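1. pasting the sequence and the predicted model now:
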Amino acid sequence: MKTNFPSLDGLDLLASAVIILDARGGIVYANAAAENLLESSFKVLSQQKLSELFLNGTELSALFSQAIEHQFADKRLDLVLERANREPLQVHTIVTPLDNPDMPVLLELRENVQQLKLDREERMFDQSQANKELIRNLAHEIKNPLGGIRGAAQLLELELPERHLKELREYTQVIIKEADRLQTLVDRLLAPHRHPHIVGDVNIHEVCERVRSLIMAEFPQGLTIKRDYDLSIPEFRGDKEQLIQALLNIVHNAAQALVDRIRAGDGELILRTRVSRQVTLSKVRYRLALDLHIIDNGPGIPPDIQERIFYPLVSGREGGSGLGLTLAQTFVHQHMGVIECESRPGCTDFRILIPLP
């Protein structure tokens, strides 16, 4: 960074964005992190007023005036950064007065990760609610005519002439079997809405062990499931069967994604439990939360569906129904929790957060 203040060059080593303003609010210094955050070079930034870069820049101007007069030691402010052809970025800012007439105000800027997380959770929750209504309505619309189609095929089979019964029965059986397959699909769609939420004391490690035993029975060779448990996690009130099904859906998907590694004998899954403190879930702050990770060393989720993996009927696997993760998300939401996912080739990490007492 070329500036008239060589003593500041060490600030380029910081990961957080640092900007220094002159008495008129102009930018006289910006470190490399600030250039990256604001997506502009210092040469360009030095021709602008910082407040002009933000949608709520008037709030920053007011704080700048107070800082010039040393009315506070430091103050914090959430700003909204304008970005060309992209969504605005939430930025948390700390404003600090300096005892230097040439550089009277220093600002430290960071992406507001918490706000971004809250916004993402809110979008996911709204989408989940819309998905549930869509699924429920769609399933009921399919269910009624489906029964009629199956019944008509059965009646038709009874009316078939004896001499053509063998060859024509093949067609009626196709109709009946496909109707049954669709009925099974509809039942899965309606499952979360049919069964009552049975609340009892849940030990999350009993849930993990149940799922682990089921998966190991299906994949006895080539797959290792490692346990990394925090045994101090307390029991909590919840529906044990729903949580088993939610975890089983995620772990089963992971195991199926590992099919090539399982054949090679190096498929690996990790079940990790921890306690997170001071967690915000759906705009509610909780002192403690279960932090459960399901990690696999598979190929990762295709980038084009990573943002849609919890939508119904979206699957990254040929022949997949696209309902497993949707149902898992529904069951976790019923426990006031959330599911998050980070994926790259070689590591996919599903994270379940559920409030603890």
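-> Arrived safely.

2. switch to C-alpha atoms for all contacts and neighbour counts from now on
-> Fine.

3. the protein: helices as residue ranges?
-> Counting by DSSP state H, the chain has these helices, from start to end: 32-38, 42-45, 57-68, 113-159, 165-194, 204-218, 240-257, 259-264, 324-333.

4. any idea how far the fourth one is from the chain center?
-> So that's helix 113-159. Distance of helix 113-159 from the chain centroid (C-alpha atoms, centre = their mean, to the nearest Å) equals 21 Å.

5. relative to helix 324-333, how tilted is it?
-> Computed by axes from the mean of the first three to the mean of the last three C-alpha atoms, to 10 degrees, the angle separating helix 113-159 from helix 324-333 equals 120 degrees.

6. which elements pack onto helix 113-159?
-> Applying 3 or more C-alpha pairs under 8 Å, 6 or more residues apart in numbering; DSSP states H and E, we find helix 113-159 packed against helix 165-194, strand 267-281.

7. here comes the other one, which I'd like you to weigh against the first:
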Amino acid sequence: MQARGTGVRTEPVSRPNPFDLLATAVVLLDSSGKVAFMNGAAENLLGVSAAQFEGQSLALLAGDGQAIEGLLQECQQRLFSVKRQQLIFNLAGRAATALDITVSVLEEPGLLASVELREIDAYQRIDREERQAALMQLNQSLLRNLGHEIKNPLGGIRGAAQLLETELPTRSLREYTQVIVKESDRLLSLVDQMLTPVRRSMSREAVNIHEVLERVRRLVLSEFPTGLTIVRDYDTSLPEILGDLEQLIQLVLNVVRNAAQAMDGQGSIWLKTRATRQVTLHRQRYGLALSMSIRDNGPGIPKSLRDEIFYPLVSGNPKGHGLGLTIAQTIVHQHGGVIDCRSESQPAYLSGVQGSALPQANDIGTEFTIVLPIGEPIKPVLSKETF
């Protein structure tokens, strides 16, 4: 195409496919029931390339191919307009997985139906993220109010103890007022820790997440110089993320230090980074995101605490304050991300893995997965072009 009056030949602007902006995996079937198109989310979910799978039958990926063929025959006979069903699919690199599929009959020329595919736990994950966001807002409100209610009387108690100390005649009696002052200072410090991520404004700069991980790794290994191994599994091709460097260090340090303390410094921790594409975070769609895993082979989180680990003042460590994970969650949400945890209370494999390069399937004690956006959210582009 040549631009008028310029003599310069320009190429037509490539517009994004609207289907690729969807978080849901979508497959379009032609009139013969073969794959005509699949979006990026479907490629990621099914573990196949759209270009390679075009013209193939979706039944090839199904654990029960006859069930898919039966659905397609019903489509061709127009026995339904929309049908929802759960089927087993053999996904690349994964065990047989149950997917929730919704088949909609299309009236477009050359197309038979659209198939939407979702993992069964996707609904649970969305619900969990929404509950996390609501919990974080509740925590912030609680911490602000609690901090105000605690700091004011504590200041009065501390001041009164200092005045009383000047009136006491003996050193033995003054020791009691010193205890009051020290404990008041300890509680004030605890309240300040609770309020730090809430009241601190967040700066944004380009941050290399691997520099953050390496800094935390050196720090934790200096605290636990013997018996602790931290194994790195980084995707060094990851671009920088926009975030607050100090807060991101605090986030990773809280999680890694918790893991080391839970194992009394004896065990292994794995730090893993990967890129993940077409991710929805807090109802915003991102083309690229960072997935960071912090995994240990420790004793795991007690089952009674697993639903409460992000609550303030909840801890499975008798010496802990129960603030580390609350602060970590707050920082993650301030960066537009999500944090999730899975744990086994009694892992089958707890020792002798210091030399292992990668965790084995039964090495799991506790694993935290943190997903942070890279770049800005995708803005849908309206276009008449579908393919």
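-> Good, I have the coordinates. If you're wondering where the values come from, they're calculated on a predicted model, not measured in any experiment.

8. hmm, back to that, any chance of the helices of structure 1 in JSON lines, with mean neighbour count and distance to residue 303 of structure 1 too?
-> JSON lines is the format used below for the helices of structure 1 (neighbours: other C-alpha atoms under 10 Å; distance: least, C-alpha to C-alpha, whole Å):
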{"stretch": "helix 32-38", "mean neighbour count": "19", "distance to residue 303 of structure 1": "24"}
{"stretch": "helix 42-45", "mean neighbour count": "17", "distance to residue 303 of structure 1": "34"}
{"stretch": "helix 57-68", "mean neighbour count": "17", "distance to residue 303 of structure 1": "35"}
{"stretch": "helix 113-159", "mean neighbour count": "15", "distance to residue 303 of structure 1": "17"}
{"stretch": "helix 165-194", "mean neighbour count": "15", "distance to residue 303 of structure 1": "26"}
{"stretch": "helix 204-218", "mean neighbour count": "16", "distance to residue 303 of structure 1": "26"}
{"stretch": "helix 240-257", "mean neighbour count": "20", "distance to residue 303 of structure 1": "15"}
{"stretch": "helix 259-264", "mean neighbour count": "16", "distance to residue 303 of structure 1": "19"}
{"stretch": "helix 324-333", "mean neighbour count": "23", "distance to residue 303 of structure 1": "17"}
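
9. mind putting those helices in CSV, distance to residue 94 of structure 1 included?
-> Conversion of the helices of structure 1 to CSV gives the following (distance: least, C-alpha to C-alpha, whole Å):
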stretch, distance to residue 94 of structure 1
helix 32-38, 13
helix 42-45, 19
helix 57-68, 10
helix 113-159, 15
helix 165-194, 46
helix 204-218, 40
helix 240-257, 41
helix 259-264, 48
helix 324-333, 35
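
10. what does residue 242 of structure 1 correspond to in structure 2?
-> Taking TM-score structural alignment as the alignment basis, one finds that residue 242 of structure 1 is matched in structure 2 by residue 247.

11. mean shift of stretch 144-151 of structure 1 relative to structure 2?
-> Its match in structure 2 and stretch 144-151 of structure 1 itself, once the structures are fitted together, sit a mean 0.4 Å apart by mean C-alpha distance after the TM-score superposition for structure 1.

12. in structure 2, what residues pair with that stretch?
-> Across structure 2, the stretch matching stretch 144-151 of structure 1 (TM-score structural alignment) is residues 152-159.

13. hmm, back to that, nearest to residue 273 of structure 1, out of the helices of structure 1?
-> Counting by C-alpha to C-alpha, residue 273 of structure 1 lies closest to helix 204-218 out of the helices of structure 1; the figure is 8.3 Å.

14. so the closest one corresponds to what in structure 2?
-> On structure 2, the counterpart of helix 204-218 of structure 1 by TM-score structural alignment is residues 209-223.

15. show me how far that stretch is from its chain's centre.
-> When C-alpha coordinates are averaged (C-alpha atoms, centre = their mean), stretch 209-223 of structure 2 and its chain have centres 20 Å apart.
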